[in-house]
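[1] Below are the sequence and a predicted model; questions follow.
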Amino acid sequence: MTGSDDAMTDTLTSAFRRHAGQAPPVDGLPEKVVVLARRRRRLRVTVAVAAIVVAAASIPVAFVASVRDTVPTATRPHPAWRWESYRGIEVQVPPDWGYGVPGRSWCAGTERGAPRPGAVGRPGPVQDVRCMPDYPPVDQRENWLVFGGNEAGVHRYDAGWVEETRRLHGGSVTVFTDDAALRRAILGSVRPIVGTDEHGCPVDHGVVGDQAGYRPTDGGLPRPETVESVSVCRYTLTSGSAFPLLSSGRLTGEAAGRVVAAIRSAPESDVTVAGDGAEIAVLRLHTDDDRTREVVVRYSDSTGNGFDDGTTRRELTADAIRPLLTGPNSPSQLSGAVAKLLGG
């Protein structure tokens, strides 16, 4: 290997890395450029380098490429995938993905059951543990999508696993997978929520600014048989949140009618609302006369938790609350009495 060859390789590599942050990520491009440059080296040096690469392959190492905060190229919505919302953005994931991502506290998590095809995670209380390395061994990994405040960028790990973060509309989506096509499809579906999300939930709501005093004004609960769907919208009550929507979901058909019937059957309550909760949910009941009525669901106050349709306040019951606070709407904070109703 000559000095001029080394200088040329170093110059090309340095120039490429200087400009990598100004271009969208392309799988494998940095490695390809370096490989092409180094083909000029003699065989004995190539063999030595290959030995080092093989020795290092068993160690999980993240290779980072910086990218600008940018809107990903939009893709056609996948008709069979479901939508997930958080703050001001929504994104599609495969329908068989579950919920709950241990993230960088994976080594302290409880034992999981059968491997899942993937999972969606949202910020919330986590165990204060830093596991090494950042992700589980290859045979314990699953596809993940996490909402949160991560910086935009691409991190490459061992065995072809990649973590990529895109930022949009004040939020971020991080996907961790070894399937490049799946990663592109998910990140390509990210879009800002304009008005209401795919499940019919507003990105903001009046109850957030007046959690104790807010009451719906649209006439109370409709008859269960008239309800075509129920949008379940979960909000943070933390002040200063530009986009307080934490998650959403939708019940349709018989499931929607059953939950409305369960709310109507709940005992009436005259307990004063405390107004000190961390989260709250709003149900938007869509009826066959093209009207939308609301029910406020308080579950994280110190007192006064229950359903409020603007006409009647009712107690929370297991039959009524369990179909609502599940899946994407699993609460991160709630009172002990409500936890018992949920089976906690």
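    On my side now, so go ahead.
[2] only C-alpha atoms for contact and neighbour calcs from this point on.
    Fine.
[3] next helix or strand past whichever strand or helix holds Ser231?
    Assessed by DSSP states H and E, Ser231 sits inside strand 227-236. Stepping forward along the backbone from strand 227-236, the first helix or strand reached (DSSP H and E) is strand 245-252.
[4] ok, second structure coming up, stack it against the first:
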Amino acid sequence: MTEPNETRDDRAERAFREGLRHHADEPDFEPLTLPTAARGRPRLPRWLPVAAAVVLLAGVAIPLAIGQFSGGGSQTSAVPAGARAPEREPGDAASGPPTVAARAGWRWESYRVLSYQVPDRWGYAYAPRADWCADRAKPPSEPFVALATELLPIRTIGCPGDLPASYLQTFVSVRSVTDPDRGWKLPAGWKSTASKEVDGYVVEVVHTDAYATVADQIVASVRPIGEIDPNGCPARSTLAVATTAPDAAAARRVTLCQYDLRTMPAQLVASKRVSGDDAATVVRAVSTAPIGSGPDDASCTSPGDTAALVRRWKGDSATDVVVRYSGCRGNGIFGGSADRQLTEWACEVVLQPPLAFTTGHGRAAKLCAPPKEVPGPNPTPSR
């Protein structure tokens, strides 16, 4: 109905508002939210038992049953229909890296050339590989992000191509488009959803129909990694730091970055944001280790396959510490106020999934190899 003295513009505005009110009553209506750059809400690490890994200690393959580091939980609770920036926490403006916000209830993962989002409640575990029949490890009870893509050695064993469905759980991984198939066929009732290619890689979700919507949302979130990933790690790094920076003992936000040393400069393969007491624990572990370097293995010369970068944030600036653990020589903690020796504690708190230990030599490997069993359902990284 036209109001007295109402102009054409007035009528158009009123019709627009009435249309919004009408659609707001519909069950699937959501207001438009423009994507913005914001600092994401951190998630604390929670560790739950799962799968088996193969770790090379001084060139010998030793199977180790390790734990799944998980956010636990169900599918539906972490799948909001719309994307919006997470809320800031007190102190974010002065204690964290600049990041691109993930949708609420989700987090960023990165691998080499791309980044993508997964529900916060998805944990980490090892996905079945071509040697799946060697351990016949049961899958975790919840969906997960696959660890150590391309980095974990595969045993030369002829496993059947028909993987039983009981050995499978919904998971996401990053695969090179030039890699051979995964080494097993999808069981009946399972399918894969893959993203568009980004510089030779795709994100792939292996899932049942129950997770089809989540799989579509994951692959839709894929983006080129850029120079800095959404968690604050450089996509490429020379891993060169000066031993002059203070130890930043008061840092309450840390980014953990893991790099493939077989590429030059080293290429990012995993990243994780850590905050609060857990960040302070990481800082203490790398800044209180004994002065020096090592331990090294004089019987070989390999520089190792991976290394980690610990970024300690103050505002938008970071001081970096390099942790080397996989080589025969050159191991230790470098940066901060002094070079330091590698310790079991430093390995434990730095190599939190998705960072993963895969190869090593001598004493350094013994310090950093994951334990055969993870005590309790939710152990803390502090000692």
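    That came in fine, so what should we check first? All values reported here derive from a predicted model rather than from experimental measurement.
[5] Please state their TM-score.
    Taking TM-score structural alignment, normalised by the length of structure 1 as the basis, the two superposed chains have a TM-score of 0.67; 258 aligned residues with a C-alpha RMSD of 2.9 Å.
[6] tell me which residues in the strand holding Ser231 of structure 1 are buried?
    Val227, Glu228, Ser229, Val230, Ser231, Val232, Cys233, Arg234, Tyr235, Thr236 (16 or more other C-alpha atoms under 10 Å).
[7] That strand: how far from the chain's middle?
    Distance, stretch centre to chain centre, for strand 227-236 of structure 1: 18 Å (C-alpha atoms, centre = their mean, to the nearest Å).
[8] same check, this time on stretch 335-344 of structure 1
    A distance of 24 Å separates the centroid of the chain from that of stretch 335-344 of structure 1, by C-alpha atoms, centre = their mean.
[9] Stretch 216-228 of structure 2 now?
    Remark: stretch 216-228 of structure 2 is offset 13 Å from the chain centroid, using C-alpha atoms, centre = their mean.
[10] neighbouring contacts of the strand holding Ser231 of structure 1?
    199-202, 204, 208, 244-253, 256-257, 260, 278-288, 324, 329 (C-alpha atoms under 8 Å, 6 or more residues apart in numbering).
[11] Checking Phe16 of structure 2 next. Helix, strand or coil?
    Secondary structure, DSSP: H, G, I helix; E, B strand; the rest coil: Phe16 of structure 2 is helix.
[12] For PyMOL, write a command that selects the buried ones of the contacts of strand 227-236 of structure 1.
    Applying 16+ other C-alpha under 10 Å to the contacts of strand 227-236 of structure 1, the buried members can be selected in PyMOL as follows:
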select buried, resi 199+200+201+202+204+208+244+245+246+247+248+249+250+251+256+257+260+278+279+280+281+282+283+284+285+286+287+324+329
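[13] for the buried residues of strand 227-236 of structure 1, which one is nearest Leu221 of structure 1?
    Nearest to Leu221 of structure 1 among these: Val227, at 9.7 Å, using C-alpha to C-alpha.
[14] And that closest one, how close does it get to Arg38 of structure 1?
    67 Å (C-alpha to C-alpha, to the nearest Å).
[15] what's the answer for Glu111 of structure 1, then?
    Counting by C-alpha to C-alpha - Glu111 of structure 1 and Arg38 of structure 1 are separated by 45 Å.
[16] Comparing those two, which residue is more hemmed in?
    Neighbours were counted for Glu111 of structure 1 and for Arg38 using other C-alpha atoms under 10 Å; Arg38 has more, 19 against 8.
[17] so stretch 250-261 of structure 1 corresponds to what in structure 2?
    The aligned range for stretch 250-261 of structure 1 in structure 2 is 273-284, by TM-score structural alignment.
[18] Give me the mean distance between that stretch and structure 1.
    Superposing on structure 1 and averaging over aligned pairs (mean C-alpha distance after the TM-score superposition for structure 1), stretch 273-284 of structure 2 comes out at 1.2 Å.
[19] For Asn150 of structure 1, give me its contacts.
    If you count contacts by C-alpha under 8 Å, 6+ apart, Asn150 of structure 1 has them with Thr165, Ser172, Val173, Thr174.
[20] Now compare the residues you listed with structure 2 and keep only the conserved ones.
    Retained contacts for the contacts of Asn150 of structure 1 in structure 2, judged by both residues aligned by TM-score structural alignment, their matches' C-alpha atoms under 8 Å, are Ser172.
[21] Need the contacts of Asn150 of structure 1 in JSON lines (columns: secondary structure).
    Shown next, in JSON lines, are those (three-state DSSP):
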{"residue": "Thr165", "secondary structure": "strand"}
{"residue": "Ser172", "secondary structure": "strand"}
{"residue": "Val173", "secondary structure": "strand"}
{"residue": "Thr174", "secondary structure": "strand"}
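[22] Could you dump the contacts of Asn150 of structure 1 into CSV and include distance to Arg130 of structure 1 and neighbour count?
    CSV is the format used below for those (distance: C-alpha to C-alpha, whole Å; neighbours: other C-alpha atoms under 10 Å):
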residue, distance to Arg130 of structure 1, neighbour count
Thr165, 20, 23
Ser172, 22, 22
Val173, 21, 25
Thr174, 19, 25
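[23] how about Ala159 of structure 1, what's its match in structure 2?
    In structure 2, Ala159 of structure 1 lands on Ala188 (TM-score structural alignment).
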